[in-house]
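A.B. asks: the sequence and its predicted three-dimensional model are supplied below.
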Amino acid sequence: MTAKGLGDDDLPGLFEAADSASLDGQHRYVRAVRLRLLLAVAAAATGAVPFVLGRVDVAAIGTAIALAAVSVTELNLKSARPEDRWYDGRALAESAKSLAWKFSVGGLPFDKAGGEPETERRFIQQMHKLLEDAPATSIRPSRRPVVTEGMRTLRAAPFAERKAAYLEARVADQQRWYTAKAARNERLAGWWRAGLLSIEVIGICAALGKAIGAVRFDLAGVVAAVIAAGTAWISLRQLSTLARAYTFAANELAIVRSRLELVEDEPSWASEVADAEEAVSREHTMWRASRTRPSS
């Protein structure tokens, strides 16, 4: 039976814990930012439409409530800092995944030249060092072992099977992921640019309409708030930047794959796998560096 590659279930427990923490942090952060932007638009909308009930300006109260909710959301982001769990958890998960692949297919520093027990001990030490060097981001414990059966099975396979598994399940799979993400981000960036341009045209028309008395409330102010919120959302998602980075990474992995396909011996393979993992890690390092981290 031909050895298969590593799925997420075959990766070490540290990957599982860090990946879970990162996804949770990402979801919390994106939801909070989305809520904050929607509340800001709501504050502008309630302020634009006068609504007085008796002597009470209900619209003004609505604006105050929306702005208070914006402040509460911002304070929660500052205190909980879910973006830290997102960025730090992803860095830890990707580092653990890279080490697991190196170990499983015989890449440096876990080449097949040494004894297996000693190599496994060295891998465990590397994983422990990863955990020690990781930022103090809360991750849940995992019951999965450091060295899984899937990793041992792949490492014990013949060279040709390990090579095929790595080329398909790691390099080609990562290349497909980058290609799909690049296309999706570029498409979404185009939609957002077109949408914001349309809203800007509406804002211009609304401002001119108010100038001639055709519009009785401050629609232009609401449109301006929507544009500001949309711009902030695009800045958060970094669609065009990521599209370019993913395109570069996909092209780089195509070159890496061609080099790996030419390897026919274990020593050269161990070195090329280490270089391939460096290429994968480089893209993630660029992604992490591109995120704007608020100061403590």
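C.D. replies: Okay, I see it.

A.B. asks: from now on I want contacts and neighbour counts done on CA atoms only, so please keep to that.
C.D. replies: OK.

A.B. asks: who's in contact with residue 72?
C.D. replies: By C-alpha atoms under 8 Å, 6 or more residues apart in numbering, the contact set of residue 72 is empty.

A.B. asks: gap between it and residue 65?
C.D. replies: In this view, residue 72 and residue 65 are 10 Å apart by C-alpha to C-alpha, to the nearest Å.

A.B. asks: what does residue 5 give?
C.D. replies: Counting by C-alpha to C-alpha, the gap from residue 5 to residue 65 is 53 Å.

A.B. asks: who has more neighbours out of those two?
C.D. replies: Just comparing residue 5 and residue 65: by other C-alpha atoms under 10 Å the higher neighbour count belongs to residue 5, 24 against 16.

A.B. asks: how about the strands in this protein?
C.D. replies: Secondary structure of the chain (DSSP state E): strands located at 52-53, 56-57.

A.B. asks: between those strands, which one is closest to residue 10.
C.D. replies: Nearest to residue 10 among those is strand 56-57 (60.8 Å), distances taken as C-alpha to C-alpha.

A.B. asks: starting at the chain centroid, how far to the closest one?
C.D. replies: Put simply, strand 56-57 sits 45 Å off its chain's centre (C-alpha atoms, centre = their mean, to the nearest Å).

A.B. asks: cool, stretch 275-287 as well?
C.D. replies: Its chain's C-alpha centre and that of stretch 275-287 lie 14 Å apart, by C-alpha atoms, centre = their mean.

A.B. asks: let's bring in a second one:
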Amino acid sequence: MEAHKIKYPALFTSSDNYSIKAQDNFKNLNKWTLVALVVATVLTSLTQENWAIWTSTALILVSAILSTLMLVLKFEKGWYEGRAVAESIKTLCWKFMTGARPFSIDLNETKAQNLLIENFKKVIGHRKDFFTLIGSDFAENEQLPVELMNIRKLSKDERISIYKTERLEKQKKWYTDKTTENKKWTKISFAVIILAQVLAVISLILKIKFEFEFSIAPILVTISTAFIAWLQLRRYQELSQSYLITATELSLIKSKINQVDTESDFSEFVDDSETAISREHTLWLARRDNIELFK
């Protein structure tokens, strides 16, 4: 079968890019805030010389500035709103390409395209503040790529094949990879937390027994606290479970694809699949106190 390129509208590209940048900025601000606090604690624990005190003071000031930037710039909001928009646009495009409701394959080309545009407008209407943030670059690019209509014009079997490989399999792989990645970082984070705490206890015991003047316990406790904060921020455990559940659900849904005989069956199949995908990022948004999402 001839390979068909999947191209999404500029709305998706702009939202996705902005979300990725906002996520990186949010993670970096938090990371360097924690690093600054840990280094400041290390310096004041190792020596009370003036240079260490002044350096620690500067690092704490840097941490305060970074925390203020997080509050003012609201990168987290741009991150999750961008993802919400991008996922909504992607879902609409796949429903359009496959002929799933509300973009029934029986609709003529003009009506189907107009309906898609109307749904894009609804997405924008729900996220006016976000589109103010990303600027007008999306407005200058193509919102109805010809690739969308080309796939829509294919036979049912071809559309089923494309949806299976380009949407379900790729999405399932994304969730599976993310599950593995988050599990890995959960184990690493807990290993560092537990090791730091155990070493801190040993350090305190040795200090009491041998009456050492110096103790690295404050340093280890700070490192442990920083990793706990990072673990809570990144929510590795929570995300790995969420991604695993969605990947499993998609796998189960995908197993029913051979049962699709009619256009109506296919429409229902796509609707179930997209609902499973949408449910994951809807819950993801809800966990960040932003439950309004275009459906």
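C.D. replies: Structure's in. What do you need? What you see is a predicted model, and the numbers here were worked out from it, not measured in a lab.

A.B. asks: residue 255 of the first structure matches what in the second structure?
C.D. replies: Using TM-score structural alignment as the criterion, residue 255 of the first structure maps onto residue 252 of the second structure.

A.B. asks: to what extent is the aligned partner of residue 95 of the first structure in the second structure buried, counted in neighbours?
C.D. replies: When the second structure is aligned by TM-score structural alignment, residue 95 of the first structure is paired with residue 88. Other residues within reach of residue 88 of the second structure, judged by other C-alpha under 10 Å, total 21.

A.B. asks: doesn't residue 121 make contact with residue 88 of the second structure?
C.D. replies: No - using C-alpha atoms under 8 Å, residue 88 of the second structure is not in contact with residue 121; the gap is 11.6 Å.

A.B. asks: sorry, back to before: is it possible to get JSON lines of the strands of the first structure that adds mean neighbour count and distance to residue 153 of the first structure?
C.D. replies: Below are those laid out as JSON lines (neighbours: other C-alpha atoms under 10 Å; distance: least, C-alpha to C-alpha, whole Å):
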{"stretch": "strand 52-53", "mean neighbour count": "10", "distance to residue 153 of the first structure": "73"}
{"stretch": "strand 56-57", "mean neighbour count": "11", "distance to residue 153 of the first structure": "71"}
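
A.B. asks: okay, the ones you listed in CSV with distance to residue 81 of the first structure next?
C.D. replies: Shown next, in CSV, are the strands of the first structure (distance: least, C-alpha to C-alpha, whole Å):
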stretch, distance to residue 81 of the first structure
strand 52-53, 39
strand 56-57, 36
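
A.B. asks: what span of the second structure lines up against stretch 178-196 of the first structure?
C.D. replies: Going by TM-score structural alignment, stretch 178-196 of the first structure sits over residues 175-193 in the second structure.

A.B. asks: so how far does that stretch sit from its counterpart in the first structure?
C.D. replies: When the first structure is superposed, stretch 175-193 of the second structure averages 1.6 Å from its matched positions, counting by mean C-alpha distance after the TM-score superposition for the first structure.

A.B. asks: roughly how far is that stretch from the heart of the chain?
C.D. replies: 15 Å.

A.B. asks: cool, and stretch 145-162 of the second structure?
C.D. replies: 28 Å.

A.B. asks: residue 130 of the second structure touches residue 82, doesn't it?
C.D. replies: Yes - at 7.3 Å, residue 130 of the second structure counts as touching residue 82 under the criterion of C-alpha under 8 Å.

A.B. asks: of those two, who's got more company?
C.D. replies: Taking neighbours as other C-alpha under 10 Å, residue 130 of the second structure and residue 82 compare with residue 82 leading, 27 against 18.

A.B. asks: tell me how far the more buried one lies from residue 76 of the second structure.
C.D. replies: 10 Å.

A.B. asks: same question, residue 110 of the second structure
C.D. replies: 38 Å.

A.B. asks: equivalent analysis for residue 251 of the second structure, please.
C.D. replies: In terms of C-alpha to C-alpha, residue 251 of the second structure sits 31 Å off from residue 76 of the second structure.

A.B. asks: got it, and residue 21 of the second structure?
C.D. replies: 10 Å.

A.B. asks: which of those two has more neighbours?
C.D. replies: Between residue 21 of the second structure and residue 76, counting by other C-alpha under 10 Å, residue 76 is the more crowded of the two (19 against 15).

A.B. asks: got a list of what the alignment partner in the first structure of that one touches?
C.D. replies: For residue 76 of the second structure, the aligned residue in the first structure is residue 83 (criterion: TM-score structural alignment). Counting by C-alpha under 8 Å, 6+ apart, residue 83 of the first structure makes contact with 25, 26, 29, 293.

A.B. asks: which of the strands of the first structure sits closest to residue 276 of the first structure?
C.D. replies: Of all these, strand 56-57 sits nearest to residue 276 of the first structure, with 63.8 Å by C-alpha to C-alpha.

A.B. asks: touching that closest one from outside, list them.
C.D. replies: Contacts for strand 56-57 of the first structure (C-alpha under 8 Å, 6+ apart): 50, 51.

A.B. asks: hmm, try it at 7 Å
C.D. replies: The contact list for strand 56-57 of the first structure, computed with C-alpha atoms under 7 Å, 6 or more residues apart in numbering, reads residue 51.

A.B. asks: now the helices: where do they sit in the stretch 51-200 of the first structure?
C.D. replies: Under the criterion DSSP state H, counting those that start in this stretch, the stretch 51-200 of the first structure contains helices at 58-80, 82-105, 116-133, 149-156, 159-166, 173-211.

A.B. asks: and among these, the most buried is which?
C.D. replies: helix 82-105 (a mean of 23; mean count of other C-alpha atoms under 10 Å).

A.B. asks: that helix vs the second structure, average offset?
C.D. replies: Looks like 0.6 Å for helix 82-105 of the first structure (mean C-alpha distance after the TM-score superposition for the first structure).

A.B. asks: how much does that helix deviate in direction from helix 149-156?
C.D. replies: Interaxial angle of helix 82-105 of the first structure relative to helix 149-156 (axes from the mean of the first three to the mean of the last three C-alpha atoms, to 10 degrees): 40 degrees.

A.B. asks: contacting residues for the match of residue 255 of the first structure?
C.D. replies: For residue 252 of the second structure, counting by C-alpha under 7 Å, 6+ apart, there are no contacting residues.
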